[in-house]
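Participant: The sequence isn't on hand, but the structure is:
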């Protein structure tokens, strides 16, 4: 499992002077070990993702100045990204507070950690680092549908804060941008960054008999808790990336009211009305619970 990012508030430790929490990338300060860690992660995922990642992710990787030899320079990435979708990457020291996160997204700025994990943390990291953020997110930001959806999510997040509905909205981000699957002509494919940047979860989400794979339904997802400590128990499948744009045209206010009034759902729940691609056997998480 890899770094998990959902934009929920960070503490004030290490807070930079800038109100928007941005800092220089400091590319010149990366060590040879940092670049070697990037190379290990990059090559491992690049070998694994063909046939697993969606076509749009693969195309985004081809079109960006990203390679195995060194951690990418944000300025070079931004030249390409800005021309394609008007987005840019801004460096931050780690997770940022909700309002800062949403404000950046609403203005087509994607906050990325400027640090990289240690070689002993290849498979799990609590905070999103430059590999999770750049390798996992930036290829999809080259796609116009994702670019518009994430900006709309930032705008919606600022409104949800005022309404007290961040929990429901965070679930939408989690089960799409971080851990989403989509239907492709040749089968289910991953597009979520939390999966794309994780060696183990990019296999688990598509190959394991354990998790549920369920057709995405907005209200259902807004009611569903998620796992921040392990693989997901359920993955939700969208029709295609254009479906995300349809959500940006919906008035969320009545959805918030209905989902707040409805019982919350556990990550592994399957409902009678769910359209199920795969009903998982749940053995992995059951064994984990017994082990604890």
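Facilitator: Cool, got the structure. This one's a predicted model, so the numbers in the text were calculated from it and none came from an experiment.
Participant: Please count neighbours and contacts with C-alpha atoms only from this point.
Facilitator: Will do.
Participant: So for stretch 208-218, what gets flagged as buried?
Facilitator: For stretch 208-218, burial by neighbour count (16 or more other CA atoms under 10 Å) applies to 209, 210, 211, 212, 213, 214, 215, 216.
Participant: Give me the contacts around stretch 68-78.
Facilitator: For stretch 68-78, contacts defined as CA atoms under 8 Å, 6 or more residues apart in numbering pick out 25, 27, 34-36, 38-40, 42-43, 64-66, 87-90.
Participant: which ones among those residues are found in helices?
Facilitator: Counted as lying in helices by DSSP state H, out of the contacts of stretch 68-78, are 34, 35, 36, 38, 39, 40, 42, 43.
Participant: Contact partners for the last one?
Facilitator: Looking back up the chat, that one is residue 43. By CA under 8 Å, 6+ apart, the contact set of residue 43 is residue 68.
Participant: can you check the fourth one too?
Facilitator: With contacts defined as CA under 8 Å, 6+ apart, the neighbours of residue 38 are 68, 69, 70, 71, 116, 131.
Participant: With the fifth one instead?
Facilitator: Listed by CA under 8 Å, 6+ apart, the contact set of residue 39 reads 68, 69, 70.
Participant: Residue 256 versus that one, what's the distance?
Facilitator: To residue 256, residue 39 is 43 Å away according to CA to CA, to the nearest Å.
Participant: Pasting the second one now:
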């Protein structure tokens, strides 16, 4: 979830809602070329791994890899399809601002592109992650409605001490979600779709768990922010996701107050287990970190 301290104030060049001008004309040629290289690398990997909704969205939007897209042009296409627009922001934004944008069908996107040194991995979401990874999914009307419902839920939850649970939901769906298909699991989470290594790892490695989506279970599960995920949650379809998460979460938050948290790689007897991972990658990482 692209958030920071809710009490932060916007930088001087940003509006009160933290939006800024994309300033597309300021991108250097080398930055446009970097976008193209990132795009081409992912398009060698994602066919057969990404879900159809993502690939269809990619085909109807102007994201073909010939430089960083201009948000104004992209917005004309996206708004006509699903009523969403993209707004440029300077980086991480406060929770309340993030939720407000989503609730009004505005997707906040960073306007900067990673440096050459960060080509393979970047900690903060850049314009490639935000636009290539997230925006094609907003052409799917059900998923687009889910994103709006998530933002509305976030606004309702501001005083319910539930942001950790909401962050986990966003992480395991919008960023690292898998969806079932007739040909096996496919990727719809932007954190995977913009990562060449995790696009392969999540589907082909025996290390991670793959567990059927359950809202309470997701909200109880911690996640990794610094490496591949130890568990991925798989939805059946986007309608199920929308229906499960468009409800009033207040009773769920109450239940979570006394419910246990689970580490990222743990499986439970109640889980619908699609793959029980052997955790070889996670265990190797832990062993490396302790030596």
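Facilitator: That came in fine, so what should we check first? Since this is a predicted model, take the numbers as computed values, not measurements.
Participant: returning to what we had before: using neighbour counts, give me the buried entries of the contacts of stretch 68-78 of the first structure.
Facilitator: 25, 34-36, 38-39, 42, 64-66, 87-90.
Participant: excluding its backbone neighbours, what's nearest the residue sitting nearest the centre point of the first structure?
Facilitator: Against the mean C-alpha coordinate of the first structure, by CA atoms, centre = their mean, the closest residue is residue 178 at 2.2 Å. For residue 178 of the first structure, ignoring the flanking residues on the chain, the nearest one in space by CA to CA, 6 or more residues apart in numbering is residue 192 at 4.2 Å.
Participant: ok, the one you found touching residue 179?
Facilitator: Yes: contact criterion CA atoms under 8 Å: residue 192 of the first structure and residue 179 qualify, at 4.4 Å.
Participant: so where does the aligned residue in the second structure for residue 219 of the first structure fall, helix or strand?
Facilitator: In the second structure, residue 219 of the first structure lines up with residue 216, judged by TM-score structural alignment. Assigned by DSSP states H and E, residue 216 of the second structure belongs to helix 215-219.
Participant: residues in the first structure aligned with the following helix or strand past that helix?
Facilitator: Using DSSP H and E, the helix or strand that follows helix 215-219 of the second structure towards the C-terminus is strand 231-235. Mapping strand 231-235 of the second structure onto the first structure (TM-score structural alignment) gives residues 234-238.
Participant: Average separation of the matching stretch from the aligned part of the second structure, please.
Facilitator: With mean CA distance after the TM-score superposition for the first structure, stretch 234-238 of the first structure departs from the second structure by a mean of 0.1 Å once superposed.
Participant: what sits up against that stretch?
Facilitator: Stretch 234-238 of the first structure has contacts (CA under 8 Å, 6+ apart) with 175-176, 179-183, 188, 205, 211-216, 244, 267-268.
Participant: for stretch 121-135 of the second structure, same thing?
Facilitator: Stretch 121-135 of the second structure is contacted from outside by 2, 35, 38-39, 57-58, 63, 68, 91-92, 109-114, 174, 189-195, using CA under 8 Å, 6+ apart.
Participant: and which of the buried residues of stretch 208-218 of the first structure is nearest to residue 150 of the first structure?
Facilitator: Residue 150 of the first structure lies nearest to residue 216 out of those, by CA to CA, at 17.3 Å.
Participant: how close does that closest one sit to residue 71 of the first structure?
Facilitator: Relative to residue 71 of the first structure, residue 216 of the first structure is positioned 34 Å away (CA to CA).
Participant: quick one: secondary structure of the closest residue to residue 100 of the first structure other than its chain neighbours?
Facilitator: Once flanking residues are discounted, residue 100 of the first structure sits nearest to residue 20: 5.9 Å by CA to CA, 6+ apart. Secondary structure, DSSP: H, G, I helix; E, B strand; the rest coil: residue 20 of the first structure is coil.
Participant: Residue 20 of the first structure matches what in the second structure?
Facilitator: By TM-score structural alignment, residue 20 of the first structure lines up with residue 17.
Participant: so how far is stretch 124-134 of the first structure off the chain centroid?
Facilitator: Relative to its chain's centre, stretch 124-134 of the first structure lies at 10 Å (CA atoms, centre = their mean, to the nearest Å).
Participant: in the second structure, what residues pair with that stretch?
Facilitator: Aligning stretch 124-134 of the first structure against the second structure (TM-score structural alignment) gives residues 121-131.
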